[in-house]
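A.B. asks: got a structure for you, letters missing:
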């Protein structure tokens, strides 16, 4: 008699969704100034428009790495003061903004209020590290400073 585990379709679907998100390097970027929320490939900064990837991102709970920033500007100088952390446990994406509402306020409070023009966050359904320069490129891609990105020639 066989001692195989019973088929668990939900677990199989969750593993497949996680693999799909890692393959596409999917992340969610939300910026308050242009009021945009978009799915991006965090490696090549291309927008992800696949319904399958969107379903994998939104329908299942994941372990999230979150990069929260206060978007600042003083004349032509633009910068972001940021903090990165991993959320404990697994969460559905619809609950994320509630989980880091206080950290967003803390990051904004640590900046000069004359320079703060908004806030933004990057949420990746994986355990990764985003460096400051890479986050800056992601924020420029979604026009987090309210200045549209110039087309590359």
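C.D. replies: Now that the structure is in, tell me what you want to look at. Everything numeric in this text was worked out from a predicted model, so none of it was measured.
A.B. asks: C-alpha only now, for contacts and for neighbours.
C.D. replies: OK.
A.B. asks: part of a helix, is residue 147?
C.D. replies: No. Using DSSP: H, G, I helix; E, B strand; the rest coil, the secondary structure at residue 147 is coil, not a helix.
A.B. asks: Roughly how far does it sit from residue 139?
C.D. replies: Counting by CA to CA, to the nearest Å, the gap from residue 147 to residue 139 is 11 Å.
A.B. asks: Compare these two (neighbour count), which wins?
C.D. replies: residue 139 (24 against 12; other CA atoms under 10 Å).
A.B. asks: I'd like to know how far the more buried one sits from residue 47.
C.D. replies: 13 Å.
A.B. asks: list the contacts for residue 125?
C.D. replies: Counting by CA atoms under 8 Å, 6 or more residues apart in numbering, residue 125 touches 18, 21, 26-27, 57, 62-65.
A.B. asks: let's go with 10 Å and repeat that
C.D. replies: Residues in contact with residue 125 (CA atoms under 10 Å, 6 or more residues apart in numbering) are 18, 21-22, 25-28, 57, 61-66, 86, 90-93.
A.B. asks: In addition, the following structure is provided for comparison:
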């Protein structure tokens, strides 16, 4: 008697390969407001990442279990910089297009909790692999992608 094999499922195989590529590359998506800078970076080394076609398709064409690190960039009267941050892990699997609706409520709540005089910018880092970021990792990424506004030289 012969064994019954599962039929070949090309889509499932492509999704497994794509998720593996994202895990190995340690890719995260970032967005910095109000300058509107967006891109991909390696969340482990904080280096900017120029995606291959395979990685870009894996991020933007598939749904993922996202973990999102949201930060507000603040500066007090003495010129000391600080972050006010929150990390969320929405229940469910989301496509990148649907992520904005999930993110908006938490993003607005964080910005409303900040002192408006101290607030100089905001941003988020979304990880499609479900990996949580530490405060140090997030700060390194925000520094690497130049999230803070440039300091004006004192004349």
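C.D. replies: Received, thanks. Small disclaimer: the values here were computed from a predicted structure and weren't measured.
A.B. asks: longest helix anywhere in the first structure?
C.D. replies: Identified as the longest helix of the first structure according to DSSP state H is helix 9-24.
A.B. asks: Mean per-residue distance, whatever helix or strand comes next after it versus the second structure.
C.D. replies: For helix 9-24 of the first structure, the following helix or strand on the C-terminal side (DSSP states H and E) is strand 26-31. Compared with the second structure after the fit, strand 26-31 of the first structure shows a mean deviation of 0.4 Å (mean CA distance after the TM-score superposition for the first structure).
A.B. asks: who does strand 26-31 of the first structure touch, helix- and strand-wise?
C.D. replies: Contacts defined by 3 or more CA pairs under 10 Å, 6 or more residues apart in numbering; DSSP states H and E place strand 26-31 of the first structure against helix 9-24, strand 36-41, helix 51-59, strand 65-74, strand 116-124, helix 132-141.
A.B. asks: how about the last one, aligned to which bit of the second structure?
C.D. replies: This points to helix 132-141 of the first structure. Under TM-score structural alignment, helix 132-141 of the first structure corresponds to residues 135-144 of the second structure.
A.B. asks: Would you agree residue 85 of the second structure is in contact with residue 69?
C.D. replies: Yes. Using CA atoms under 10 Å, residue 85 of the second structure is in contact with residue 69, at 7.2 Å.
A.B. asks: any idea how far the aligned partner of residue 97 of the first structure in the second structure is from residue 29 of the second structure?
C.D. replies: Counting by TM-score structural alignment, residue 97 of the first structure corresponds to residue 100 in the second structure. Distance from residue 100 of the second structure to residue 29 of the second structure, counting by CA to CA: 13 Å.
A.B. asks: Noted, bye for now.
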